[in-house]
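Q: This is the structure alone, sequence omitted:
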């Protein structure tokens, strides 16, 4: 069309070449940031001379061993007096299970030895009987910087104020670590318990196929269960509805094989994937920067293109700054895993995306779901639990992709403020689609952007690209830029993806968003008039048709496909058992006649499929 043909010269050129550089007076001078108090990372190179200097006397083949009683997980917390360095009782046997095994926790400094040895044993997966006080953590036990960090965290639970930096010095031995811990010890081990049973690698070699079920993935019971579910999907004769190969760009239509279908199965909400301006920007970016930045952005992977994308996203959202990452799913996982941890609590909507749940699991924080959009239950959980945790994070979505409804953002922000919680909003499906200019639920509800701690979103939907972003205050983003594992240890966005998202951001206009909203409202009203169950869908381009039974849902999806309409069937565990549905993603590119035809065909096939 005429609008698309005229567009490439503007956004495409600006996406690659960009504006003139900022005057020198406006540039922010570089600064050195302190390490993150939540997740310090220490790295060094240990050369041969350092290894030799670690113990000038050399290590005997069998160094003296220090045996300690392992602390049971539930038995920590009793007060203790600090002591000196640990030594085995003279003449005592050092073999596990020996009747003469000493209880080092009863000796001066024994409590510190117990703490250190248990921490080293757990972190390095070594039997206690294999550990000696002259062993060097790095060269003898193979500890890397991440293992040392884990060791430091375990020790700090018993010895607050322990000098963390000492843990990361090359040449540190178990004996020296015990001496460092002892003056800071405030939590003694529990009373002595029997020694650990022999480790798996100390048991006799297995016989026959004792471990056959776990020796290869093909033998896993969950693989067999998955295959049974897969067979059940097509048992009624319907075609398998997933992984169909599409030819070309999916907008309002798509081509599979040699046939064109009316598509309601993609996230190309504004039709910007395949837009000439976006495509031209991608070509220019690849010509200039190549196909990959080939490194973490912290090192040699930074490109001006991505920096300008982050500025554009920040302006679009109305926040101070943004950080772009290579995966939307991974953005949630690494952000939640970084912001909260053990001793914290995450309260999330019961319909939260898998990436939020995976982030909770990574973090080690406690997790509690509240009923979908039930702010009364959320308030009750905050009232009952806030004082019990260091931090509480509320995680919600702007628009829920299974139900097509919005979060009650003002109510959630009010609860966040009242109870001193953190708030993260996942705008994967609401950014670009909700609000007068597509700027998400923040614009839709007219809230102060600072009322949300983390605005998360994806680039793979309205922004016609791939990746994720985090928007927040300048201070928060600066901290994330230097410490967030999923960013620091990951390659940067490809030039193509950065250019596509940047060009798309310039093409998201109120006119496009209004066209999308008109189409979504038309689909929803026609479905309601036809007596179709659309649940709580409102104000979004996502319209579910709830059918309940999985077999019935698959039959209807198969019949729609035969009649040239694509809508994806959704079953358990993506939704609750008994709430299977067809999910329709409406775009700004759909024509009124196509929407009317799709709803008419849907109503006919739902009726024909019966209850």
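A: In hand now; what should we look at? Just so we're clear, the structure is a prediction, and the values are computed from it rather than from any experiment.
Q: Please make it C-alpha for all contacts and neighbour counts, starting now.
A: OK.
Q: Longest helix in the chain, by number of residues?
A: Ordering each helix of the chain by length in residues (DSSP state H) puts helix 510-529 first.
Q: List the buried residues of it.
A: Neighbour-count burial for helix 510-529 flags 510, 512-524, 526-527 (criterion: 16 or more other C-alpha atoms under 10 Å).
Q: closest to residue 588 among those?
A: The closest of those to residue 588 turns out to be residue 516 (C-alpha to C-alpha; 3.9 Å).
Q: hang on, isn't that closest one packed against residue 588?
A: Yes - counting by C-alpha atoms under 8 Å, residue 516 touches residue 588, with 3.9 Å between them.
Q: can you list residues touching both of those two?
A: 269-270 (C-alpha atoms under 8 Å, 6 or more residues apart in numbering).
Q: OK, contacts around residue 399?
A: If a contact means C-alpha under 8 Å, 6+ apart, then residue 399 has 405-407, 427-430, 441, 540 as its contacts.
Q: Strands of the stretch 201-350 of the chain, start to end?
A: 246-247, 253-256, 259-263, 321-325, 345-349 (DSSP state E, counting those that start in this stretch).
Q: As a markdown table, these with mean neighbour count would be great.
A: A markdown table is the format used below for these (neighbours: other C-alpha atoms under 10 Å):
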| stretch | mean neighbour count |
| --- | --- |
| strand 246-247 | 13 |
| strand 253-256 | 17 |
| strand 259-263 | 18 |
| strand 321-325 | 25 |
| strand 345-349 | 25 |
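Q: Present the ones you listed as JSON lines; the columns should include distance to residue 451.
A: Output for those, formatted as JSON lines (distance: least, C-alpha to C-alpha, whole Å):
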{"stretch": "strand 246-247", "distance to residue 451": "42"}
{"stretch": "strand 253-256", "distance to residue 451": "39"}
{"stretch": "strand 259-263", "distance to residue 451": "37"}
{"stretch": "strand 321-325", "distance to residue 451": "15"}
{"stretch": "strand 345-349", "distance to residue 451": "17"}
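Q: put this beside the first:
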């Protein structure tokens, strides 16, 4: 009788195992580091104070007393959790208020709130798309978009990052596939921090009779006069069929949403397995997100948007002035994400460690999060960073870069 192959065999000796082992032994693993206090511009992490340049807390609202009070109020009123799905016992008046205000903010008919941003993408894409349909995605799209595409079993036609000639070619091919066609792109790409050329994308999509979905996770609360994202900034809101966003960045909480036409949102509400078969957001997260959204939509919002983008421009100019290779958006649009290209994975990890030891925390992106040979340090800023803190960070980068290059050779 044949013996079954051990399904766990793949976890031993996989391509990353030796790298992980070596990184752990040398204490160079840049992931799963312990935060020991609030997620502010300067944090306590593993027993030391470090300047935080690796957070998506773009507006700094996780420390806002109104957001914290709203989370406490929600716990006091509803308890720590709802222990059920939205379909059954997990819908609060807070959910309904949040969904109504999100739809109004996005300028859409309705919105639906999911427990996480990842679930928002897989819940929408895995439900709206079906075998026989075609989905066209930018190669730089977030992993949750790819997961949703794969879950749907629709035909996936990717195109090289922001290459609109390739998008056009994929649209032409999709027209021969026989099913519905959806194009999905990030508004702001999470690793590179660049912005999708949405006006031309929308024009191509419309010209081929397809639909367009934009993931605004890193753009809402940052771009546009009312902070409604890249679609607003670039004037294409009316041409975007679905907008996705998260609460775990500018909205200082955890969760996500899809905004769009009533019939599509209603279909998701009764058909999306990621919505129907998962527990509802805990009350504190909904209360906090609603309070943060109201701050963003108040007269304070534009001041916060301006501050975070000014900080990003300041950091980008400072890093470039040090001779570091900073990713530039061809459009010139500034976002809170300021990536520094290193190239080699190990060099990126070693540079991360040197910065970490010197008191600056940044994120490391290596393959497959970025293309092979495209390792980068992903820095990001908050509206609550001040110039003195950013100057300290830049001074640290300068010292670390000089010492690093003397030992390991020039950076790109």
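A: Arrived safely, thanks for sending. Small disclaimer: the values here were computed from a predicted structure and weren't measured.
Q: TM-score for this pair?
A: The pair, once superposed, lands on a TM-score of 0.93 when counted by TM-score structural alignment, normalised by the length of the second structure; 399 aligned residues with a C-alpha RMSD of 1.7 Å.
Q: Quickly find the element holding residue 203 of the second structure.
A: Assigned by DSSP states H and E, residue 203 of the second structure falls within helix 198-207.
Q: start and end residues in the first structure for that helix, please.
A: With TM-score structural alignment applied, helix 198-207 of the second structure matches the range 409-418 in the first structure.
Q: now do stretch 240-259 of the second structure
A: Going by TM-score structural alignment: stretch 240-259 of the second structure matches residues 452-471.
Q: Most neighbours out of the contacts of residue 399 of the first structure, which is it?
A: residue 430 (30 neighbours; other C-alpha atoms under 10 Å).
Q: separation between the corresponding residue of the second structure for that residue and residue 249 of the second structure?
A: In the second structure, residue 430 of the first structure lines up with residue 219, judged by TM-score structural alignment. Residue 219 of the second structure is 9 Å from residue 249 of the second structure, where distance means C-alpha to C-alpha, to the nearest Å.
Q: Tell me the gap between the helix or strand residue 244 of the second structure falls within and the middle of its chain.
A: Here residue 244 of the second structure is covered by strand 242-246, with elements defined by DSSP H and E. Strand 242-246 of the second structure sits 11 Å away from the centroid of its parent chain (C-alpha atoms, centre = their mean, to the nearest Å).
Q: Please apply the same query to stretch 76-93 of the second structure.
A: 26 Å.
Q: Over to stretch 84-104 of the second structure?
A: Computed by C-alpha atoms, centre = their mean, the chain-centroid distance of stretch 84-104 of the second structure equals 22 Å.
Q: Check stretch 595-607 of the first structure too.
A: Between the centre of stretch 595-607 of the first structure and the centre of its chain there are 38 Å (C-alpha atoms, centre = their mean).
Q: residues of that stretch that come out buried?
A: Within stretch 595-607 of the first structure, the residues scored as buried using 16+ other C-alpha under 10 Å are 595, 598-599, 601-603, 605-606.
Q: by contact count, what packs against the next helix or strand after the longest helix of the first structure?
A: Where DSSP H and E defines the elements, the next helix or strand beyond helix 510-529 of the first structure is strand 542-548. Applying 3 or more C-alpha pairs under 8 Å, 6 or more residues apart in numbering; DSSP states H and E, one finds that strand 542-548 of the first structure makes contact with helix 510-529, strand 580-585.
Q: and strand 542-548 of the first structure, which stretch of the second structure?
A: The aligned range for strand 542-548 of the first structure is 337-343, by TM-score structural alignment.
Q: Can you check the distance spanned by stretch 321-336 of the second structure, start to finish?
A: End-to-end distance of stretch 321-336 of the second structure (C-alpha to C-alpha): 18 Å.
Q: Buried residues, it. List them.
A: Within stretch 321-336 of the second structure, the residues scored as buried using 16+ other C-alpha under 10 Å are 324-328, 334-336.
Q: For stretch 454-464 of the first structure, give me every contacting residue.
A: 267-273, 327-328, 331-332, 423-429, 431-433, 465-472, 500-502, 504-505.
Q: isn't residue 601 of the first structure right up against residue 560?
A: Yes - the pair residue 601 of the first structure and residue 560 passes the contact test of C-alpha under 8 Å, sitting 7.1 Å apart.
Q: which residues in the second structure form helices?
A: 17-25, 65-78, 93-106, 117-128, 143-152, 164-174, 198-207, 230-233, 262-271, 273-276, 283-296, 301-321, 345-357, 387-408.
Q: For those helices, give me JSON lines that also has distance to residue 244 of the second structure.
A: Below are the helices of the second structure laid out as JSON lines (distance: least, C-alpha to C-alpha, whole Å):
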{"stretch": "helix 17-25", "distance to residue 244 of the second structure": "34"}
{"stretch": "helix 65-78", "distance to residue 244 of the second structure": "22"}
{"stretch": "helix 93-106", "distance to residue 244 of the second structure": "10"}
{"stretch": "helix 117-128", "distance to residue 244 of the second structure": "7"}
{"stretch": "helix 143-152", "distance to residue 244 of the second structure": "10"}
{"stretch": "helix 164-174", "distance to residue 244 of the second structure": "21"}
{"stretch": "helix 198-207", "distance to residue 244 of the second structure": "15"}
{"stretch": "helix 230-233", "distance to residue 244 of the second structure": "11"}
{"stretch": "helix 262-271", "distance to residue 244 of the second structure": "12"}
{"stretch": "helix 273-276", "distance to residue 244 of the second structure": "14"}
{"stretch": "helix 283-296", "distance to residue 244 of the second structure": "15"}
{"stretch": "helix 301-321", "distance to residue 244 of the second structure": "19"}
{"stretch": "helix 345-357", "distance to residue 244 of the second structure": "31"}
{"stretch": "helix 387-408", "distance to residue 244 of the second structure": "31"}
